[in-house]
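> this is a predicted model, with the sequence first.
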Amino acid sequence: MDIAENAALVVVDVQQGFEDLGFWGRRNHPGADENIAALIDVWQASGRPVVFVRHDSVVPGSPLRPGQPGNGFKEYVEQRRGRGGGSAELLVTKSVNSAFHGTPDLGVRLRDAGISQVVLVGIQTNMCVETTARVGGNLGYDVVVVFDATYTFDVEGPFGWRRSADEAAQASAVTLHGGGFARVVRSQDVLAGTR
């Protein structure tokens, strides 16, 4: 695994509101949070930049709305914020699916810092992680999605079609990787390439 010395780890929406399984339903990848924490630790120890992305939902009733406890980062993420040094850390807030459409402008910040590779982790695999990967790929970034450091939930679509969290995540991974938007890898490969 070839991870650039200045690759940015983009931690997408690892927020307390996603713990509300009564709202979201069944999730997959029970070890994802441990993998996310390990990747943040390695990034910070190596001096690579970490971008923390927070979804400020505008949907009524969403546990991710500003002012709700669920809007905050999960405790293990909050404990790690600030450990990477001021210039090696960025907070991006958004109300849409792509971290590239938030505040401040992630693309501008990455270009100004000379960063061309982004490594994505977080929630949800087939929603904000996938959309960020697609936009990043379209913008010309070398995008790496760490599959087992993401998770999602069971989903229902049109015509009564339903997919389990595993099926939705796998479809996302196949589309991203097969479509050339991103390389989809496992955390052990990324950790081995950054130590």
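In hand now; what should we look at? Numbering: from 1, shown residues only.
> going forward, measure contacts and count neighbours with C-alpha atoms only.
Will do.
> helix, strand or coil: sort out the residue lying farthest from the centre of the chain for me.
Of all residues in the chain, F159 has its C-alpha farthest from the mean position, at 29.2 Å, by C-alpha atoms, centre = their mean. Put simply, F159 is helix when judged by DSSP: H, G, I helix; E, B strand; the rest coil.
> now L91: which helix or strand?
Assigned by DSSP states H and E, L91 belongs to strand 89-94.
> residues in contact with that strand: which ones?
Contact partners of strand 89-94, identified using C-alpha atoms under 8 Å, 6 or more residues apart in numbering, comprise 49-57, 81-82, 99, 101-106.
> the same query, at a cut-off of 7 Å, please.
If you take C-alpha atoms under 7 Å, 6 or more residues apart in numbering as the criterion, strand 89-94 is touched by P49, V50, V51, F52, V53, R54, H55, D56, H101, G102, T103, P104.
> I'd like to know which elements the longest strand along the chain is packed against.
Among the elements of the chain assigned as strand by DSSP state E, the one spanning the most residues is strand 142-151. Counting contacts by 3 or more C-alpha pairs under 7 Å, 6 or more residues apart in numbering; DSSP states H and E, the secondary-structure elements packed against strand 142-151 are helix 32-46, strand 117-123, helix 130-138, strand 183-185, helix 187-194.
> dump the ones you listed to CSV, plus mean neighbour count and distance to N6.
Compiled in CSV, the helices and strands packed on strand 142-151 are given as follows (neighbours: other C-alpha atoms under 10 Å; distance: least, C-alpha to C-alpha, whole Å):
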stretch, mean neighbour count, distance to N6
helix 32-46, 19, 9
strand 117-123, 26, 8
helix 130-138, 21, 16
strand 183-185, 20, 18
helix 187-194, 16, 11
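> below is an additional structure, to be compared with the one above:
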Amino acid sequence: MEITEINENAALVVIDVQKGFDDEGFWGRRDNPEAEGNIAALIERWQETGRPVVFVRHDSPREGSPLQAGTVGNEFKDVVEERRGKGAGPELLVTKSVNSAFYGEPDLDAWLKGARVGQIVIVGIQTNMCNETTARMGGNLGYDVVFPIDAMHTFDLAGPFGWTRSAEELTRATAVSLHGGRFARVVTTEDVLKGAGAR
């Protein structure tokens, strides 16, 4: 098995792990109930090893959105909030109102380049939306993007022409597009934890 090499200063980018995504009536059925546990394990490994962690929050400007800025749904889930500020390494909060974490405040690309970070590990919600968009942009910007597919989740979705896809199908499509298209290396949480062992 190929070892996933994790740089000593690789940044963990934790995207939109917010309470509003627990609103099943709004979003529908999700996949991967293990996502939050895997996200927690990765945050803890990054904090133990002094690597940088970026927490990204989606501040929706839309009235009635479960992620609307200023509402309870906008807050980070406990799995993230309880771990913020606990690490030995640098930490950044990025807020955004679009899909890509690279279009937020402060400028994520500038912060990463300032810290000479060349590798990012993306986790969070949703697999095929903000995570995938951030991964594609990261790849385009020249980062080595690592995408532990089991440290994220998404929801069933309806599209055009009456087409629908389950959350699991969307997750596989994202994995194939990113990995096959060389935007990112799609791996597992276990792969990343092994590659990011204690320094």
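Thanks, I have it. Quick caveat: nothing in here was measured; it's all calculated off a predicted structure.
> picking up where we left off before, for T152 of structure 1, see how far away the residue farthest from the centre of structure 1 is.
Here the criterion is C-alpha to C-alpha, to the nearest Å. By it, F159 of structure 1 lies 21 Å from T152 of structure 1.
> ok, now A99 of structure 1?
Distance, A99 of structure 1 to T152 of structure 1, using C-alpha to C-alpha: 17 Å.
> tell me which of those two has more neighbours.
Relative neighbour count places A99 above the other of A99 of structure 1 and T152, with 31 against 25, counting by other C-alpha atoms under 10 Å.
> residue in structure 2 matching the more buried one?
Residue mapping for A99 of structure 1 onto structure 2 gives A101, with TM-score structural alignment as the criterion.
> rewinding a little: buried among the contacts of strand 89-94 of structure 1? Make that a PyMOL selection.
Only the buried entries of these go into this PyMOL selection, using 16 or more other C-alpha atoms under 10 Å:
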select buried, resi 49+50+51+52+53+54+55+56+101+102
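> most widely separated two among the contacts of strand 89-94 of structure 1?
Maximum pairwise distance among the contacts of strand 89-94 of structure 1 (C-alpha to C-alpha): 22.3 Å, between P49 and D56.
> Three-state assignment for the alignment partner in structure 2 of R80 of structure 1, please.
Taking TM-score structural alignment for the superposition, R80 of structure 1 sits opposite R83 in structure 2. The three-state label given to R83 of structure 2 by three-state DSSP is coil.
> between its first and last residues, what's the separation in stretch 57-76 of structure 1?
The first residue of stretch 57-76 of structure 1 is 21 Å away from its last residue (C-alpha to C-alpha).
> for that stretch, buried residues please.
For stretch 57-76 of structure 1, the neighbour count (16+ other C-alpha under 10 Å) marks S57, S62, P63, L64, R65, G70, N71, G72, F73, K74 as buried.
> now do stretch 98-115 of structure 2
Within stretch 98-115 of structure 2, the residues that qualify as buried are V98, N99, S100, A101, F102, Y103, G104, L108, D109, L112, counting by 16+ other C-alpha under 10 Å.
> quick check, V192 of structure 2 in contact with T4.
Yes - taking C-alpha atoms under 7 Å as the contact criterion, V192 of structure 2 and T4 are neighbours in contact, 6.2 Å apart.
> whereabouts in structure 2 does stretch 112-130 of structure 1 align?
The aligned range for stretch 112-130 of structure 1 in structure 2 is 114-132, by TM-score structural alignment.
> ok, and what's touching that stretch?
Under the criterion C-alpha under 7 Å, 6+ apart, residues 7, 9-17, 39, 99-100, 143-148, 151-154, 170-171, 174 lie in contact with stretch 114-132 of structure 2.
> show me which of the contacts of strand 89-94 of structure 1 is closest to D20 of structure 1.
Sorting the contacts of strand 89-94 of structure 1 by how near they are to D20 of structure 1, with C-alpha to C-alpha, puts H55 at the top with 15.2 Å.
> residue contacts, that closest one?
D13, L64, T93, K94, S95.
> give me the spatial nearest neighbour of the equivalent of it over in structure 2, chain neighbours excluded.
In structure 2, the residue paired with H55 of structure 1 according to TM-score structural alignment is H58. Nearest in space to H58 of structure 2, with sequence neighbours left out and distances taken as C-alpha to C-alpha, 6 or more residues apart in numbering, is K96 at 5.1 Å.
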